[in-house]
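> fold the following and give me the result.
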Amino acid sequence: MFVDMPLDELRQYLPTRDEPADFDAFWTATLDEARAAATPATFRPYDSGLSTVEVHDVTFSGFAGQPIKAWFIAPRGATGPLPCVVEFIGYGGGRGLPHEWLHWSAAGYAHFVMDTRGQGSGGYLSGDTPDPDASGAPQTPGFMTRGVLDPAHYYYRRVFADGVRAVETAREHPLVDARRVVIGGGSQGGGITLAVAGLVDGLVAAMPDVPFLCQYRRATEITDEYPYQELRTYCKVHRDQVEQVFDTLRYFDGVNFAARATAPALFSVALMDAVCPPSTVYAAYNHYAADKDIKVWAYNGHEGGQAFQRQAQIRYLANLMSV
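Now for the predicted structure:
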């Protein structure tokens, strides 16, 4: 069933942003620290058994210089410079195996698939990157409450910094046209996309697909689904820490990053999505500061448009690249 406002109301939904005064300073310091600690990335050839693409196993420096894994996949024999899609992954998933990521190389792009630290054992795509910075404080099982009482130790500070460094690493590869880098991902990957869009200039486009990590407080009030349920459970137990939790999350809200974005964007939303309620998606979309469009999947849940959305993205980028 439809789980949120009617579509006409969603299109007009523009909640007041809840943003800490030091939001920009916090992220500038975070990224400066990551860059200062960075070491050169490694791109090692990987025998994927695939004949139409060349694959490299990547290790690059993310938050605080910590090593993050990725795949770099490009059409075999390409001489470049190629446009590149940097992709972020949904909640619980890791980078998986190269043959699970062939769509963008088939469309003629270089493809940089960032592993998500600590994830990759959630039941679908496997991962290879640890998260060494867990605060050690009590948390609800999962990632949403890891370090949630302090913005400096919150899990997504590390992940969003990793995302920015993934773009910077992709841009440095000799096969990539640094002026034609696109970011995208679904669910958690869409939330990371919004964060990176608000932190990185000069992107060709951003493609947040049914994005997660937007308007956290509202999400916990209107859905019982995971992963937002992790926050609800934590607040249910730690009754005296509720405001401290949401004070931290102001630094990580996709709505606040959307208001800083400069790249054109193609969003998607599903009106029967109880995992990432449509109003939380529209909160980010309606605050998004650059040119934008949104695909509405009226009768879909969190799966969104799937192959239909991917087709729309391929056509969207083809049009942008031809300008």
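> hey, let's count contacts and neighbours off CA atoms from now on
OK.
> now the residue minimising distance to the centre of the chain. Nearest residue, chain neighbours left out?
Geometric centre of the chain, nearest residue: residue 192, 2.1 Å, by C-alpha atoms, centre = their mean. Excluding the flanking residues, the one nearest residue 192 by C-alpha to C-alpha, 6 or more residues apart in numbering is residue 160, at 6.1 Å.
> would you do the same for the sequence below? I want to compare the two.
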Amino acid sequence: MPLIDMPLAELKKYNGINPCPPDFDDYWTKAKEELAAVDSKVELVPSDFQVPFAECFDLYFTGVRGARVHAKYLRPKGGSEPHPAILQFHGYTSNSGDWNDKLNFVAMGYSVAALDVRGQGGYSEDSGCVKGDTVHGHIMRGLDDRPENMLFRHVFLDAAQLAKVVMSMEEVDENRVGAMGFSQGGALTLACAALEPRIKKLAPVYPFLCDYKRVWEMDLAKDAYNDIRDYFRFFDPLHEREDEVFEKLGYIDLQYLVKHINGEVLMSVGLMDNICPPSTQFSAYNKITSKKQMLIYPDYGHENIPTVMDKIYQFMLEL
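Next up is the predicted model:
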């Protein structure tokens, strides 16, 4: 078969090339301390969308730096015993999606919470400057500021905070919570489980936000990673700060966070993925130390892949 990346045997041993900042662990320890000090001020507002077997709510909570974050929250109607829950995370620049595509898990007796990433296509605030969507450029937002002001730091913390909020619900068994998502959603699945290690099962599909320097060297800083190319073109056209830029991006490189994951992992990758290259995904997968399995699709790229959702659904049944 054709190759767009390394041979599979090399992928299974690949450990990434993006530099890791020397204070990475301290950076995330302080980030979690900041999150722990936040008063979430959780609010559940009944949605206009309702069905006979579920209760559907717009869930709001206050995240780090004062942003009011939105998620869709659905729970089985009339369920009194604590039950499992699924957290869902969406792709870059998108939103939490329609209500109806979450009902399969509710029908199974699970609650579902689907995050709107701050500043993207949903209803969460971007507290950096404005409400609503800023849509693009999120990888580089805050790069020329202090590392603790990088936007994706806050987004990763939002994912973990959503988990904490859902785990605190009376109807949810905090020890039976799973997380899932595609692309950026896969990245936030990894971030969520790394920052909230009680996540029991996680199913990231072709996760984004891993091994930025590898993306650059493969000349794939386009599409979802176009932020990197734009940054150099506008702010460092001579690449005088290239080493500094990639080291700073290391703070939000998931390959260095995943060591904190305790949950069981089912990751899916398409070997023809030229948006989130397979090697970048393996750089994270190979560092996960908990129980894990990789579903490898040789002929598929960054697209809808047959059987993935069925396999995730079956995987989450075990909750």
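> the residue nearest to the centre of structure 1 contacts residue 90, doesn't it?
No - if you go by C-alpha atoms under 8 Å, residue 192 of structure 1 and residue 90 don't touch, sitting 9.3 Å apart.
> that older thread, now do the residue nearest to the centre of structure 1 against residue 253 of structure 1, distance only.
Distance from residue 192 of structure 1 to residue 253 of structure 1, counting by C-alpha to C-alpha, to the nearest Å: 10 Å.
> quick one on the thing from earlier: what's the match for the residue nearest to the centre of structure 1 in structure 2?
In structure 2, the residue paired with residue 192 of structure 1 is residue 188, using TM-score structural alignment.
> ok, that match - contacts?
If you count contacts by C-alpha atoms under 8 Å, 6 or more residues apart in numbering, residue 188 of structure 2 has them with 89, 156, 159, 181.
> who's in contact with the longest strand seen in structure 2?
Ranked by number of residues, the top strand in structure 2 under DSSP state E is strand 172-182. By C-alpha under 8 Å, 6+ apart, the residues outside strand 172-182 of structure 2 that reach it are 82-91, 111, 166-168, 186-189, 192-193, 198-207, 316, 319.
> so residue 139 of structure 2: helix, strand or coil?
coil (DSSP: H, G, I helix; E, B strand; the rest coil).
> what's the burial count for it?
Neighbours of residue 139 of structure 2 under the rule other C-alpha atoms under 10 Å: 21.
> so it makes contact with residue 228?
Yes - counting by C-alpha under 8 Å, residue 139 of structure 2 does reach residue 228; the two are 7.5 Å apart.
> that older thread, secondary structure element for the residue nearest to the centre of structure 1?
Element membership for residue 192 of structure 1, per DSSP states H and E: helix 188-199.
> figure out how far that helix is from the centre of its chain.
4 Å (C-alpha atoms, centre = their mean, to the nearest Å).
> try stretch 217-235 of structure 1
Offset of stretch 217-235 of structure 1 from its chain centre (C-alpha atoms, centre = their mean): 19 Å.
> strands of structure 2, residue ranges please.
Secondary structure of structure 2 (DSSP E): strands at 43-46, 54-62, 68-76, 83-89, 111-115, 172-182, 201-205, 264-270, 292-297.
> using TSV, lay out the ones you listed together with distance to residue 15 of structure 2.
Rendered in TSV, the data for the strands of structure 2 read as follows (distance: least, C-alpha to C-alpha, whole Å):
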stretch	distance to residue 15 of structure 2
strand 43-46	42
strand 54-62	36
strand 68-76	34
strand 83-89	25
strand 111-115	30
strand 172-182	22
strand 201-205	18
strand 264-270	16
strand 292-297	16
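> as CSV, the ones you listed with mean neighbour count and distance to residue 257 of structure 2 would be great.
Formatted as CSV, those follow (neighbours: other C-alpha atoms under 10 Å; distance: least, C-alpha to C-alpha, whole Å):
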stretch, mean neighbour count, distance to residue 257 of structure 2
strand 43-46, 13, 30
strand 54-62, 21, 24
strand 68-76, 25, 23
strand 83-89, 26, 17
strand 111-115, 28, 20
strand 172-182, 23, 16
strand 201-205, 28, 14
strand 264-270, 23, 14
strand 292-297, 14, 16
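> so the lengthiest helix in structure 2 corresponds to what in structure 1?
What stands out as the longest helix in structure 2, according to DSSP state H, is helix 151-167. Mapped onto structure 1 using TM-score structural alignment, helix 151-167 of structure 2 covers residues 155-171.
> wait, doesn't residue 202 of structure 1 sit right on residue 263?
Yes - Residue 202 of structure 1 is in contact with residue 263 according to C-alpha under 8 Å; the separation is 7.1 Å.
> nothing else from me, thank you.
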